[in-house]
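Asks: attaching a predicted model along with its sequence, questions to come.
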Amino acid sequence: MENKQELGYKKVPIFEEGVIETSTLPSIEKAFVTITTTGDTNRTFLYIAACTVNIVSFICGTSLGWTSPEIPLLKNLTTSPLEEIISPSQEGWVGSFLPLAAAIGPIGGGVLADKIGRKKSLLIANIPFFVAFLVNFFANSIYHFFLSRFLCGLGIGIIFTALPMYMGEIADDEVRGALGSFMQLFIVIGLCFSYILGPYVPMKTFNLILLTPPVAFSILFGGFVPDSPYYLIQSGRIDEALKALIKFRGCSRASAQKELEIMRTQIEEDSKSKGNFAETFKIVLGSRGLKMALFISLNLVTWQQLSGINIVLFYTQSIFTDAGASLAPEICTIITGVVQIVASGATPLLVERWGKRFLLMLSAIGMGLSQGVLSYFFYMKEDQSKDVSDIGWVPIVSLVVFIITYCLGFGPLAWAVLGELFPGNVKSVASSATASFCWILGFFITNYFGALTSLVGKSGSFGLFTICCFISAGFVYKFLPETTGKSLIEIQAILSGEN
């Protein structure tokens, strides 16, 4: 096999006839190695594994979409299991308890991912959902719903930390971007499931149905899908790691052995600079490339939240009701859910062709334009008290465009980029910090959206989200390099300012 040479670095010995000399491999910080297979790669199991693990993303989606159909039911004594209609304050807390707990979940998620592995962490994260839906089934007090939303948030916080790590570590460079976008696809399928089923079945029946996916995930993922090869090597379980690589790559033992040796070398280098949370954070801040990676990650999730996505997801049906849309709010909500699935399904196909950077900029501009139109609609309807019955279709189209552009970029790709930017020795800490920061923002935005609306109206609120969307497009253009198809070493070299 021909040697590969990274620009600006010395030649790196690669494999000859299935043998790798690990002693000749340079430091991971100084070398770039391209793994090539002998043509026997079959990714069928990899895609099956990606779909199986993302059942838990589907569960996240059902939880995120739960409030849209269920809050209207809690406002009606004939459909609510409570003795009183919930107050606006209680409604706000039902929505915001989830992001509040999701800000706490990543702290434990990062620790669990390192201590017991990505797979067991995801299985543990599945438990709070089962308990939450069970609590909802028996709920007769608003505090039961507070508890269930908090439990869902804990699960989501762990999942948003461990799942991008797992997906980034089981995928090879060529399909990492596409597989990384599966998380968003399955989330929106879950959202649509809640949108379609929630308004038309009794609350108890709906929550009973939601108990099924957590059970299915435990059985399928727990029984048939291996843990991350990276973690297995890190834990000294080399034989298991090799078997996992053979499964995920669908390749020969010799080909898998080559990649395993490269991963072992990376892990050995990572372990030299790995410590506790404070020490690891010092490592990040002491490296130009890692510091830039953290800066990009925090900003991507900041602009994702400031796009107003949680407001749209949690209160879709209420937004359509307030707008006086020309179709029934329940139907409008289902339309947006279906659109989310179609748009998210297109992302894995488009990301390898157009790259993450372009799709993120397109996403930000599209979200900004659509929310600008929605802001102007509410300005005419509420601030100017004009008759908007003839343009009742505007909020539907605006939110459909918002959802399409969000799902093409900032929905899946903010998390996919996070899974690509950090080496293993700092990945859990960086992922935990980023996910916690994301959901802290989500909590404040969700909890205080009502207060913001009272202060500046719906037109002002959506106008603010519009401005944030356009700023995020400028951020991506200025700071984010293209990561699609690049290895960790290439990405770190770019972030460090090297050729």
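Replies: Looks like it arrived, so ask away. From a predicted model like this one, the values you see are computed outputs, not experimental measurements.

Asks: could you use CA atoms for every contact and neighbour count after this?
Replies: Fine.

Asks: give the contact list for residue 242.
Replies: 229, 253, 256-257, 260 (CA atoms under 8 Å, 6 or more residues apart in numbering).

Asks: mind checking which helix or strand it is in?
Replies: helix 238-249 (DSSP states H and E).

Asks: would you mind identifying the next helix or strand past that helix?
Replies: Counting by DSSP H and E, what follows helix 238-249 is helix 253-272.

Asks: give me the buried positions along that following helix.
Replies: Using 16 or more other CA atoms under 10 Å as the test for burial, helix 253-272 gives 254-270.

Asks: list the contacts of the residue positioned nearest the centre of the chain.
Replies: The residue lying closest to the centre of the chain (CA atoms, centre = their mean) is residue 415, at 4.7 Å. Going by CA under 8 Å, 6+ apart, residue 415 touches 164, 180.

Asks: did I read that right, it in a helix?
Replies: Yes: when DSSP: H, G, I helix; E, B strand; the rest coil is applied, residue 415 is found to be in a helix.

Asks: comparison target, given below:
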Amino acid sequence: MSTLPDGICKQLFACFIVSMPLLMAGTTLGWSSPMMEYTLKGTAPVHLTSDQESWMVTLIDVGNVLLSLPAGIMMDRIGRKLSVYLTVPITLAGWILILTARQPWHLYVARFLHGSAMAISLIVSPSYVGEMASISVRGSLALVVELTYASGLLLSYVVGWLSDYETLAIVGAIIPVITGLLMVSIPESPYFLMMVGKPEEAARSLRKLRNCGDEEFEEELEIVRLSVTEDKCKGKLTDLLHRDRAPLIIVLTLAALQMACGASVMEAYASSVLYGTGLSPNASAVIFGLFIVVACVPFALTVDKYGRRPLFMASCVGTTLCHVFIAVLLSQDDAESTSSSLDGWLLLASVCGAEFFINIGLMPVLSVVQCEYFPSDTRGLANSAVVFTITFTSTIMLKIYQPVTDAYGKRANFVGYAVITFLGGLFCYFWVPETKGKSFLQIQTDFETYAWRNGKTRRRNYERI
């Protein structure tokens, strides 16, 4: 594999390791679904009321929100590698608390810690992957980021289905230990090293991530140097709000849409949403998790061939249709007009279909463009704003799910998700530019000259925003 163009195997290995914190994040997020089943059956060591369950689910996003802004600043101060390494002890501490928990507040603290680690991983890991990847595979390597996160969700669903509370906590605690050992082997981001005035170390880092001739290597190193030189001054909030205003508005809209489409609710409340499918809630959640993982494959095969925009719009269309179908099926269920096994299987297929379409565009495309759209001096701040928006929106969606369900039925939630996703598709069509096959420097030049959608449609002036 060492003869692959551009040292793909080296980049894939580094991408996998730096994405391990997202495996931890997926595992911690998915844990809430089997935990609610343990509580319902009385097998959990901590017994929770419905209100306490709601806080247990939501507190992971509270930690995520509070750490999102500091994490972006931290990655520009101490580096990408050390920042993401901090997720290891934080996540491990949370799992130890869960394993030894005897009071609800133990779980609250654990969930807050896991949310804090998730904030760091969601900000730093995609940035590292985008900065170290070759242009030709930058979109495809986002598969690893999404696949590890989705695999974490699936792991929690499977272990939660097949084992007990303690085993799930032990499995969760093993992952950060393995992650800490593996992360020793990866280099720091060459962009960060160049940004802090260490060109020799940046060259060594890039060399470790490539397998190409000297001429091609020098060309890539020069791209890194030019990109960082363009952003030589340390980025400030004013730079983000004025110079990078247009890309910021775009990615924050995509970030809000990512959670407002119902993704966080379906993942956290998987066993509840899938109740009545004819299978046990945890078994249905496992099938649901498999669809999340499988969706990563078509994204990887198409993102660098067809581009970001087509995938995002296809994702919005497919998700909207699935949500409409879910709302129709849930309307029948709420009216108690039918309760056949066929309806149960159709509901399972529709929910899995929605999550499949979400994970071929709405989820992974943001991971790619949030790194591509911004220069290195404001990338950390921008990623913090993205994660803050994601987690703030997710917190709202998680908290209103049960009250809306109690007042209007589950179908009302999915009607709302369908409308939001449809509007998101329109936003992408009119406002999101294509970045396929472009270097960071080319993308910044396009933003500066207001070149929308790679010239394929009429141009729109960013100053209108």
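Replies: Thanks, I have it. All of these numbers come straight from a predicted model, not from anything done at the bench.

Asks: circling back to that earlier point, in the contacts of residue 242 of structure 1, find the pair that's most separated.
Replies: 229 and 253 (14.1 Å; CA to CA).

Asks: next, the residue of structure 2 positioned farthest from its centre: secondary structure please.
Replies: Farthest-out residue of structure 2 from its mean C-alpha position, per CA atoms, centre = their mean: residue 337, at 38.0 Å. Classification of residue 337 of structure 2 using three-state DSSP returns coil.

Asks: trace it over to structure 1, please.
Replies: Alignment note (TM-score structural alignment): residue 337 of structure 2 maps to residue 386 of structure 1.

Asks: quick revisit: closest to residue 160 of structure 1 among the contacts of residue 242 of structure 1?
Replies: residue 229 (19.4 Å).

Asks: quick one: contacts for the aligned residue in structure 2 for the closest one?
Replies: Alignment note (TM-score structural alignment): residue 229 of structure 1 maps to residue 190 of structure 2. Listed by CA under 8 Å, 6+ apart, the contact partners of residue 190 of structure 2 are 131-132, 201-203, 205-206, 224.

Asks: looking at those residues, which is nearest residue 73 of structure 2?
Replies: residue 131 (16.8 Å).

Asks: might one say that that closest one is in contact with residue 188?
Replies: No: between residue 131 of structure 2 and residue 188 there is no contact under CA atoms under 8 Å: 10.2 Å.

Asks: tell me what the helix or strand where residue 344 of structure 2 lies is packed against?
Replies: Taking DSSP H and E as the criterion, residue 344 of structure 2 maps to helix 341-357. Applying 3 or more CA pairs under 8 Å, 6 or more residues apart in numbering; DSSP states H and E, one finds that helix 341-357 of structure 2 contacts helix 281-306, helix 308-334.

Asks: can you tell me which of the ones you listed is nearest to residue 76 of structure 2?
Replies: helix 308-334 (26.8 Å).

Asks: trace residue 256 of structure 1 over to structure 2, please.
Replies: Looks like residue 256 of structure 1 aligns to residue 217 there (TM-score structural alignment).

Asks: which strand or helix spans residue 445 of structure 1?
Replies: helix 424-479.

Asks: so that helix aligns onto which residues of structure 2?
Replies: The aligned range for helix 424-479 of structure 1 is 376-431, by TM-score structural alignment.

Asks: and if you look at stretch 106-114 of structure 1?
Replies: The aligned range for stretch 106-114 of structure 1 is 68-76, by TM-score structural alignment.

Asks: measure how far the matching stretch is from the centre of its chain, please.
Replies: Remark: stretch 68-76 of structure 2 is offset 17 Å from the chain centroid, using CA atoms, centre = their mean, to the nearest Å.

Asks: got the contact list for that stretch?
Replies: Counting by CA under 8 Å, 6+ apart, 82-83, 116, 119-120, 123-124, 192, 379-385, 387-388 sit against stretch 68-76 of structure 2.

Asks: ok, now stretch 301-309 of structure 2?
Replies: Contacts for stretch 301-309 of structure 2 (CA under 8 Å, 6+ apart): 136-140, 311, 361, 365, 428-429, 432-437.

Asks: mind running it again at 7 Å?
Replies: Residues from elsewhere that reach stretch 301-309 of structure 2 (CA atoms under 7 Å, 6 or more residues apart in numbering): 137, 139-140, 365, 428, 432, 434, 436.

Asks: and for stretch 402-417 of structure 2?
Replies: In contact with stretch 402-417 of structure 2 (CA under 7 Å, 6+ apart) are residues 260-262, 323-324, 326-327, 330-331, 334, 401.
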